[in-house]
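Asks: Sequence and predicted model, in that order:
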Amino acid sequence: MDFKDLTYLIAIEKYGNISKAAEALFLSQPSLSRFLQNTESYVGQPLFNRIGNKYVPTYVGQRYIARAKEILNIKKELDQEVGDILKNDSGLLNVGFPAMRGTYMLPCTLPIFHSLYPNVKIKIHEESSNRLNELILNGDIDLAFYNQPDDNPNIETEIISHEEMVLVMSPDNPLCEMAYPMEGCRYPHLDLNLLEEKGQGVIMQNPNQRTRTIVDRLFRQHHVTPNIILETSNIRAEAELASRNYGVCFITETHLKHMKLDKPLKFFSVGDPSTPINFVAAYRKNSYLPYHATEYIKIVRDFT
């Protein structure tokens, strides 16, 4: 079995369907079906259960595919390392960003990278931070940039910059008058308990977004039950809504720096006494990080 055969098995598992997998691999369906039959005959066990048109890996299939992914990741890292040794300024770099972060970071960093390495193609993956973690661990991307997650023993991070998550609202919101200066806070400090006491509506990001995870933890730590009036993945939309006094929301200050809104906003520090966040570059621990990935990290660090 060669590397190509391993990609066939991974495609069948990914798409769960022979026809779709064959189309993605630019193969005919009969050819891929024969390949699977021959492979299962060689292994001596079925690798997939056939449930209608759905192909679901058996336990043996799961182990086979897991090892196949490991082998292909090792091959990819070896190819990258050899390319770096040969000083080959060409190749492909897979980079992940949350969508909002990418809107202002990509236009400022990709042209610089391209001017230095015109023969290196960058493929951008825009996903939630949790999904980017999965792509890192699966070897689908070389690195990602996002707000630092909870510690993961299989992911290495490098701090790019420090920022603060702030509470955002319209200047017309009466809560603005209840904030006060506090040592260690960049912005006036507002007690989170006031949100519950005043019945203030809160706009929240979706549960799979990193900021939402941080805000949920913050509310639990302060024993506050928020009045959630809206959940959205659109960070700009929640800022626009807050500027129109349709609730309050939580956004990292870097996002806010790059937004041009029709109406003004007020920012407040919350937490003990504030809620700092590290913006990081992340990649798989104990894996080879390509030379061009380290160069792109430097460019992003300079931008921030």
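Replies: Cool, got the structure. These numbers come from a predicted model, not from an experiment.

Asks: From here on, just use CA atoms for contacts and neighbour counts.
Replies: Fine.

Asks: If we go by neighbour counts, what in the helix ranked longest in the chain is buried?
Replies: Counting residues, the longest helix found in the chain (DSSP state H) is helix 59-85. Using 16 or more other Cα atoms under 10 Å as the test for burial, helix 59-85 gives 61-62, 64-65, 68-69, 72-73, 77, 80-81, 83.

Asks: which one of those sits closest to Thr157?
Replies: Checking these against Thr157 by Cα to Cα gives Glu77 as the nearest, at 18.2 Å.

Asks: wait, the closest one sits on Tyr288?
Replies: Yes - using Cα atoms under 8 Å, Glu77 is in contact with Tyr288, at 5.6 Å.

Asks: how far away is the closest residue to Ser170 other than its chain neighbours from His255?
Replies: Counting by Cα to Cα, 6 or more residues apart in numbering, Ser243 is the residue found nearest to Ser170 once chain neighbours are left out, at 4.6 Å. Ser243 sits at a distance of 15 Å from His255 (criterion: Cα to Cα, to the nearest Å).

Asks: also this one, for the comparison:
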Amino acid sequence: MNVKDYEYIVEIARQKSLSEAANRLCITQSALTKFLQRVEAQLGTPLFHRIGKRFVLTAIGQMYVNKGLEIMRLDQEMEDELAKMRSDGADAIRLGYSMGQTSFIMDHLLPAFYKRQSAMSVSLKEDSSTGLIRDVEDGKLDLCLAYAREEKPGLSYFPLASSGMALAVPRHSPLLRKAISRPDFPHPVLEDRSWMDEPYIRLASFTQSGRIAQEYFRQIGRYPKSRIYVENVRSAMSAVENRLGNCILAELPHAIHQVEYLSLPDLQVPRQRTCLITRKGSQPQDAMKLLIHLAQALYKQPEKS
């Protein structure tokens, strides 16, 4: 199997139709039919249920598509990295940032940086905090902006802020009227669990916020009504903004979103630090030192609502 083969199966799954998939792939329907028959014969099992003219994934087909999407993502990532290596100079700063920090990077940090370093190249990567820290350790990134609960040997940490877990709700949500102010919590507090009867945005458990939320639900023995499953904080925030549901996640300083935060009294987890992280022993260039200095200065400024 090559990447193109996975693209064909994924497109059939997306369109649920051979004819529509063939049109989008710019091949004939008969060629796509023969391709699918060959793949299913090689696997020894069907990937789709045929329901009339609709093609619906089997359980094995869903697993195949999930793995195919991962392979396609890795292939695209490799192509992007090769393109960056060809186009970026060797002096480019490789900066990673966690999902949900786009506003801070694009609206605050980089504009301030390019006022002082207009000729410098920056290569950006968005990923989970775990993935970013691993890339810094492996030398694939020069520095990253990520959440850090503990410090790893071999890395240098430049703290910017700390954030806690909260329930993100849309602006003007009726839940805001139910919440009360308490001096021992950073946000208005919801003292009952009526919010669990409302639609919920489930964040993937491989993210820190998603993992903490799922552990919280296990501890209290109750789960909210999940309406949408998303794989990153940015998508979760967008869903909340558009009033599709509520979501437990880490507060996002300097993020411009139409959401409000509510504290849950029984959601007691240590606050996590937002840090810029580099490798120990590396000699940061002046431009990288400037990025660290600007990030620290910007985080000290009051946020604009």
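Replies: Perfect, I can see it now. Please read these numbers as outputs of a predicted model, since none were measured by experiment.

Asks: follow-up on the earlier one: between Ser243 and His255 of the first structure, which one's more packed in?
Replies: Remark: of Ser243 of the first structure and His255, Ser243 carries more neighbours, 24 against 17, as counted by other Cα atoms under 10 Å.

Asks: quick one on the thing from earlier: now do the residue nearest to Ser170 of the first structure against Ala237 of the first structure, distance only.
Replies: From Ser243 of the first structure to Ala237 of the first structure the distance is 10 Å (Cα to Cα).

Asks: do the same with Leu137 of the first structure
Replies: 31 Å.

Asks: out of those two, which sits in the more crowded spot?
Replies: Leu137 (16 against 12).

Asks: Work out for me the element that one sits within.
Replies: helix 129-138 (DSSP states H and E).

Asks: what about the strands in the stretch 151-300 of the second structure?
Replies: Secondary structure of the stretch 151-300 of the second structure by DSSP state E, counting those that start in this stretch: the strands cover 155-163, 165-170, 199-203, 225-230, 247-250, 259-262, 272-279.

Asks: In the first structure, what range does the third one match?
Replies: With TM-score structural alignment applied, strand 199-203 of the second structure matches the range 201-205 in the first structure.

Asks: post-alignment, that stretch versus the second structure, mean distance?
Replies: Using mean Cα distance after the TM-score superposition for the first structure, stretch 201-205 of the first structure ends up 1.9 Å from its aligned counterpart in the second structure, as a mean over the superposed pairs.

Asks: Phe303 of the first structure touches Cys108, doesn't it?
Replies: Yes - between Phe303 of the first structure and Cys108 a contact is recorded at 7.3 Å, counting by Cα under 8 Å.

Asks: what about Glu197 of the first structure, distance to Val224 of the first structure?
Replies: 9 Å.

Asks: between those two, who's got more neighbours?
Replies: Val224 (16 against 11).

Asks: quick one, what contacts the more buried one?
Replies: 192-193, 196 (Cα atoms under 8 Å, 6 or more residues apart in numbering).

Asks: In TSV, list these along with distance to Arg220 of the first structure and neighbour count.
Replies: Listed next are these as TSV, based on distance: Cα to Cα, whole Å; neighbours: other Cα atoms under 10 Å:
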residue	distance to Arg220 of the first structure	neighbour count
Leu192	11	19
Asn193	11	15
Glu196	13	15
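
Asks: closest to Met182 of the first structure among these?
Replies: Once Cα to Cα is applied, the member of those that ends up nearest Met182 of the first structure is Leu192, at 14.3 Å.

Asks: contacting residues for that closest one?
Replies: 219, 222, 224, 270-271.

Asks: Present these as JSON lines; the columns should include distance to Met178 of the first structure.
Replies: Shown next, in JSON lines, are the contacts of Leu192 of the first structure (distance: Cα to Cα, whole Å):
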{"residue": "Phe219", "distance to Met178 of the first structure": "19"}
{"residue": "His222", "distance to Met178 of the first structure": "18"}
{"residue": "Val224", "distance to Met178 of the first structure": "17"}
{"residue": "Val270", "distance to Met178 of the first structure": "13"}
{"residue": "Gly271", "distance to Met178 of the first structure": "15"}
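
Asks: Show me the longest helix that occurs in the second structure.
Replies: helix 59-87.

Asks: Now do it: which range of the first structure does it align onto?
Replies: By TM-score structural alignment, helix 59-87 of the second structure lines up with nothing in the first structure.

Asks: packing partners for that helix?
Replies: Packing partners of helix 59-87 of the second structure (3 or more Cα pairs under 8 Å, 6 or more residues apart in numbering; DSSP states H and E): helix 3-15.

Asks: what angle separates the helix it packs on from helix 59-87?
Replies: Counting by axes from the mean of the first three to the mean of the last three Cα atoms, to 10 degrees, helix 3-15 of the second structure lies at 120 degrees to helix 59-87.

Asks: Ile214 of the first structure matches what in the second structure?
Replies: In the second structure, Ile214 of the first structure lands on Ile212 (TM-score structural alignment).

Asks: measure Val224 of the first structure to Gln205 of the first structure for me?
Replies: Where Gln205 of the first structure is concerned, Val224 of the first structure sits at a distance of 17 Å (Cα to Cα).
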